[in-house]
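K.L.:
Here is a sequence together with a model predicted from it:
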Amino acid sequence: MAARFSLTFDSVDAPVLGAFWKTALGYVDELPPAPSATRAEGLAQFDLPEDDLPEHGVWLCDPDGVGPHLSILNVPEPKTAKNRLHIDVRVPGHGSPDERWARIRAESDRLVRAGASIVDEVDGQHVVMADPEGNEFCVAATSA
């Protein structure tokens, strides 16, 4: 059996970045760990620093349970370099190269409206983008 994994983003404003990734991926807020009724209650069991508040983090999951969980946590330092790992947002569907490119462009446009920016377009194959905090990701078609 393959290992399950989650991804964690460092952030300066977790609620803003969380809202973007919910929109980008169609994710939902993850429920707090049982038996906690709230995220604050769940975090209270850990010996966290006094200024480490529940609103300094966002926890997201795929509503279908397929994709990895995302944690977005406030950190004091800003992003300073290119990501060593990035997310590829895959646009479904097949068709001609022009049809695939049209779907990639439409998804890129949707994500720009959600707060991303376009960094580069690569030969009609994918679009390199940055989320609201500058984390790079790509929009591409699913594999044929």
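P.N.:
Arrived safely, thanks for sending.

K.L.:
from here on, contacts and neighbour counts on C-alpha atoms
P.N.:
Will do.

K.L.:
which residue is nearest the middle of this structure?
P.N.:
For the chain, the residue nearest the mean C-alpha position is Trp21 (3.9 Å; C-alpha atoms, centre = their mean).

K.L.:
name the element that one belongs to?
P.N.:
Element membership for Trp21 (DSSP states H and E) is helix 14-25.

K.L.:
Tell me the buried residues in that helix?
P.N.:
For helix 14-25, the neighbour count (16 or more other C-alpha atoms under 10 Å) marks 14-15, 17-22, 24 as buried.

K.L.:
Distance to His69 added to those residues, as TSV?
P.N.:
Output for those, formatted as TSV (distance: C-alpha to C-alpha, whole Å):
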residue	distance to His69
Ala14	15
Pro15	16
Leu17	15
Gly18	12
Ala19	14
Phe20	15
Trp21	11
Lys22	11
Ala24	14
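
K.L.:
quick one: which of those residues is nearest to Ala140?
P.N.:
Using C-alpha to C-alpha, Ala24 is the member of those that lies nearest Ala140, at 13.2 Å.

K.L.:
Included below, for side-by-side comparison, is a second structure:
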Amino acid sequence: MPGCAAIRQNPRMAIQVQVTFDCADPARLARFWAEALHYRSEAPPAGFDDWPAFLRSIGVPEEELNDGDSVVDPDGAGPRLYFQQVPEGKTLKNRLHLDLAVGGGRSVPLATRRARVEAEADRLVAAGATRLRVNAPPGMDQYGVVMSDPEGNEFCLH
């Protein structure tokens, strides 16, 4: 295989990552996360007008055509997010969550970071998120908001 020699020559090569969400409504969650991250829907493979046409071409049954959806970073820098339909609902706290760095980092004054985080929280509430709690320990130069997406998956803004 042509790619194997390159891997052997550079065993420390970074591995591409996809983040996969189990969910009830892949299309809805894909739209939310595209909005949250300024991503876009993933285009279908070349030669196909849409994903259902491609999926039919590889033998996916009609009843499974809407079992998944994906969004990608338009600049190609961030990971692909894939949303797969599962029958069971979310029952426990996430073991993994996304942190969205929207405040600007510690070099930005706390009041400015707080305003940026709050503005982003308001924008995402309008897109379907729920504000869960503020994370601002007394005496610390820290401010964040814990949120959940439309299916209850927690994420943080900081």
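P.N.:
All right, it came through fine. Just so we're clear, the structure is a prediction, and the values are computed from it rather than from any experiment.

K.L.:
what span of the second structure lines up against the helix or strand following the helix holding Trp21 of the first structure?
P.N.:
Per DSSP H and E, the first helix or strand lying C-terminal to helix 14-25 of the first structure is strand 28-29. Mapped onto the second structure using TM-score structural alignment, strand 28-29 of the first structure spans residues 40-41.

K.L.:
mind listing the helices for the second structure?
P.N.:
Remark: helices assigned in the second structure by DSSP state H are 2-9, 26-37, 51-57, 110-126.

K.L.:
With respect to Ala77 of the second structure, which of these lies nearest?
P.N.:
Among those, helix 26-37 sits nearest to Ala77 of the second structure (C-alpha to C-alpha), with 11.9 Å.

K.L.:
Wait, Asp32 of the second structure touches Thr130, no?
P.N.:
Small correction: residue 32 of the second structure is Phe, not Asp. No - in this structure Phe32 of the second structure lies outside contact range of Thr130 using C-alpha atoms under 8 Å: 11.9 Å.

K.L.:
Find residues that contact each of those two.
P.N.:
149-150 (C-alpha atoms under 8 Å, 6 or more residues apart in numbering).

K.L.:
ok so, going back, next, find the distance separating the residue nearest to the centre of the first structure from Arg110 of the first structure.
P.N.:
Distance of Trp21 of the first structure to Arg110 of the first structure, given as C-alpha to C-alpha, to the nearest Å: 12 Å.

K.L.:
what's the answer for Val128 of the first structure, then?
P.N.:
For Val128 of the first structure, the distance to Arg110 of the first structure - C-alpha to C-alpha - is 14 Å.

K.L.:
Comparing the two, which shows the higher neighbour count?
P.N.:
Neighbours per residue (other C-alpha atoms under 10 Å) separate Val128 of the first structure from Arg110, with Val128 holding more: 17 against 14.

K.L.:
What is the equivalent residue in the second structure for Val112 of the first structure?
P.N.:
By TM-score structural alignment, Val112 of the first structure lines up with Val125 in the second structure.

K.L.:
which ones are touching the nearest residue to its match once chain neighbours are set aside?
P.N.:
Nearest non-adjacent residue to Val125 of the second structure, counting by C-alpha to C-alpha, 6 or more residues apart in numbering: Arg131, 7.0 Å away. Neighbour list for Arg131 of the second structure: 121, 125, 145-148 [criterion: C-alpha under 8 Å, 6+ apart].
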